[in-house]
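Asks: Okay, sequence plus prediction incoming.
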Amino acid sequence: MVTKVNTTVKIGSLILKNQVMPASGAFGIEMKDAIDFNLLSAIVPKSITKFPQAGNAKPRICETSAGILNSIGIQSKGISYYLTDIIPSFKPYDVPLIASISAESIEEFVEMADVLGNHDEVAALELNISCPNLKGDGKAFGMDATVTFELISQVRKVTKVPLIAKLTPNVTSIQDIAIAAEKAGADALNVANTMLAMAIDVDTRKPLIGNVMGGLSGPAVKPIIIRMIYQVAQVSSLPIIGCGGVMTGRDALEMIIAGASAVQVGTASFIQPTALTDILAEIESYLIEHEIEDIHDLIGSVVV
């Protein structure tokens, strides 16, 4: 009978002790009173921008059928605050910190990566290429394979830490973007950011969020993300971090079986603050129950 399982996976040179980490934007130091951060595979604070940003117009979040619609707008206090306050606040925990970067141009991505990617306390960078490229008519970097390749290639030149490309699901072929990211030197792929969506108050006929459209997360998007994980796993050899709709351990396992090496949890933590560690425990229980000694025997094991 299996009593101990190996859940260790690698992302470039970064070793993750298990499959569960928070999604950027849905996690902060305030959660230390709810869960033990040392149990997580990594810590991923909210995406950071170079300069302070106020965020989008309010209201910024609303509930939808089986999900949450948000348009926060990457509210940020800037990279200086990140260096002096955010990074030190997580230093007491024996868990790698993954810095999520959001920028307005390739040059700005490179500049921020040069700072954060060479900081002793930053174990890896998550490149939020789902954000709009202000030099490319506002189209997200990750919507164009050529731009994705150029961005990651340039960032790769200034840092040796593992690079995780956070892909957008708002594309015709996520496989093309994944291939471009891998060729450019990415070490892993985050599949994926939120899906562009909209909700309307039928009484006022006004959008429910101030920015009109926003990103949909939660259970509603999970089957789409599962499909994308499976598709990306067919064309890329990079580790995949599944993100979108993980509410339970079984949701996470579904992503792992589809091809993900790890998962990020976001919306679930708003509903249940202990979701991250609850999901972690459910995964381990499943492995023991099904006598799976090594998580690698489960990754990408879907039978088609």
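Replies: Perfect, thanks for sending it.
Asks: From here on, just use CA atoms for contacts and neighbour counts.
Replies: Noted.
Asks: Pretty sure Lys222 sits against Val246.
Replies: Yes. Contact criterion C-alpha atoms under 8 Å: Lys222 and Val246 qualify, at 7.0 Å.
Asks: more neighbours, these two?
Replies: Shown here are Lys222 and Val246; by other C-alpha atoms under 10 Å, Val246 has more neighbours (29 against 21).
Asks: and the comparison structure, right after this:
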Amino acid sequence: MSVDMRTFLAHVELANPVTTAAGCAGSGRELAQFFDLHRLGALVTRSITMAPRAGRPTPRMAETPSGMLNAVGLQGPGIDAFLERELPWLAQRGIRTVVSVGGGTVAEYSALARRLTDAPGVTAVEVNLACPNIEDRGRVFARDGGAAAEVIASVRSVMRYDVPVVAKLSPDVADVVAVARACVDAGADALSMINNPLGMSIDVDALRPTLAAGTGGLSGPAILPLAVRCVWQVHAAIPGVPIVGVGGVTSGHDALQLILAGACVVGVGTALFHDPYACLRIERELEELLQAKGFHRLADAVGLAHRPTARHLLVDSEESSL
């Protein structure tokens, strides 16, 4: 018997829970040469900014044990080119598209939302809060609940009511639950976690940092336990809020960890760099795991690890399938 893999991102139904992660699939054309993008739960674009950005100087990517550091710097063509060329390409094909946005001021986020609110083809907007606030000494929005809430409120106030606003959170905070709650109170319809934690490596031959920027975002399998922890804590505190679990997912087993912790959607990022079919493989593996454990619906597994009876339910279902 097949498993019903449908899920919801706020009120928007997705055929399955597996999406790309922002920045790891461009704006769709790159992956489209490998498979039909309709097979994704949704495609999440790279973070779009108001003006074009060339990104940071090279070297800006480096391998690490079980992961990767990057300091690309939101490279992209800007909102005008995105609305002229990239979003229409996705909209014409009916691809569910979550548009990630990034800015340096609250006004910039608001302006981006205003440009997107009437654009066809926008399934949801993901607000990348891991951007420096140039009006507050470069402090990252995601590290302060008040600053993050101000951004979310500004986006929600101009975005169409039928387009969910998703706040993407950073693990580099003292209390991720407090920031999550502030975003929800400000109008976030869903939460995405985690954005890349900051990391650094040193080139011991050159005797200097590996990345030109010094620090960079750490991604890959190394951060999965961090993502599971954040999803677990936030779901426990705010169980009614949809969560997109992102960070280090390379298999259906990884995806199931995030779902049992409380995520109803799972993003795949770094794995796409060496396996463009990763999303399809992970979705298949996840369905096979759920089926083997006796689940008829994906929704029944969301947050199940929080329930004291979960262990008995899984044991009973596995014994019944023998």
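Replies: The structure has been received and is ready for your questions. Since the structure is predicted, the reported quantities are computational estimates derived from the model, not experimental observations.
Asks: just how off-centre is stretch 173-191 of structure 2 within its chain?
Replies: Centroid separation for stretch 173-191 of structure 2 versus its chain: 15 Å, with C-alpha atoms, centre = their mean, to the nearest Å.
Asks: measure Met213 of structure 1 to Ala180 of structure 1 for me?
Replies: To Ala180 of structure 1, Met213 of structure 1 is 28 Å away according to C-alpha to C-alpha, to the nearest Å.
Asks: Tell me which of these two has more neighbours.
Replies: It is Ala180, of Met213 of structure 1 and Ala180, that has more neighbours when counted by other C-alpha under 10 Å, with 22 against 18.
Asks: Run through the helices of structure 2 in chain order.
Replies: Per DSSP state H, structure 2 carries helices over the ranges 29-32, 79-81, 87-92, 106-116, 145-158, 176-185, 224-237, 252-261, 278-292, 310-320.
Asks: Out of these, flag the one nearest Met5 of structure 2.
Replies: Set against Met5 of structure 2 and scored by C-alpha to C-alpha, the helices of structure 2 come closest in helix 278-292, at 7.3 Å.
Asks: and that closest one, what does it pack onto?
Replies: Applying 3 or more C-alpha pairs under 8 Å, 6 or more residues apart in numbering; DSSP states H and E, we find helix 278-292 of structure 2 packed against strand 18-20, helix 252-261.
Asks: Reformat those as JSON lines; add mean neighbour count.
Replies: Shown next, in JSON lines, are those (neighbours: other C-alpha atoms under 10 Å):
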{"stretch": "strand 18-20", "mean neighbour count": "28"}
{"stretch": "helix 252-261", "mean neighbour count": "24"}
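Asks: looking at those, which is closest to Arg115 of structure 2?
Replies: strand 18-20 (23.0 Å).
Asks: so where is that closest one in structure 1?
Replies: Under the alignment (TM-score structural alignment), strand 18-20 of structure 2 falls on residues 20-22 in structure 1.
Asks: same question, stretch 214-228 of structure 2
Replies: The counterpart of stretch 214-228 of structure 2 in structure 1, counting by TM-score structural alignment, spans residues 212-226.
Asks: okay, the helices of structure 2, which one's buried deepest?
Replies: Mean neighbour count, computed with mean count of other C-alpha atoms under 10 Å, is highest for helix 252-261 among the helices of structure 2, reaching a mean of 24.
Asks: Quick one: work out the angle between that helix and helix 278-292.
Replies: 70 degrees (axes from the mean of the first three to the mean of the last three C-alpha atoms, to 10 degrees).
Asks: got the contact list for helix 252-261 of structure 2?
Replies: 224, 227-229, 231-232, 235, 245, 248-249, 265-266, 281-287, 289, 301-306 (C-alpha atoms under 8 Å, 6 or more residues apart in numbering).
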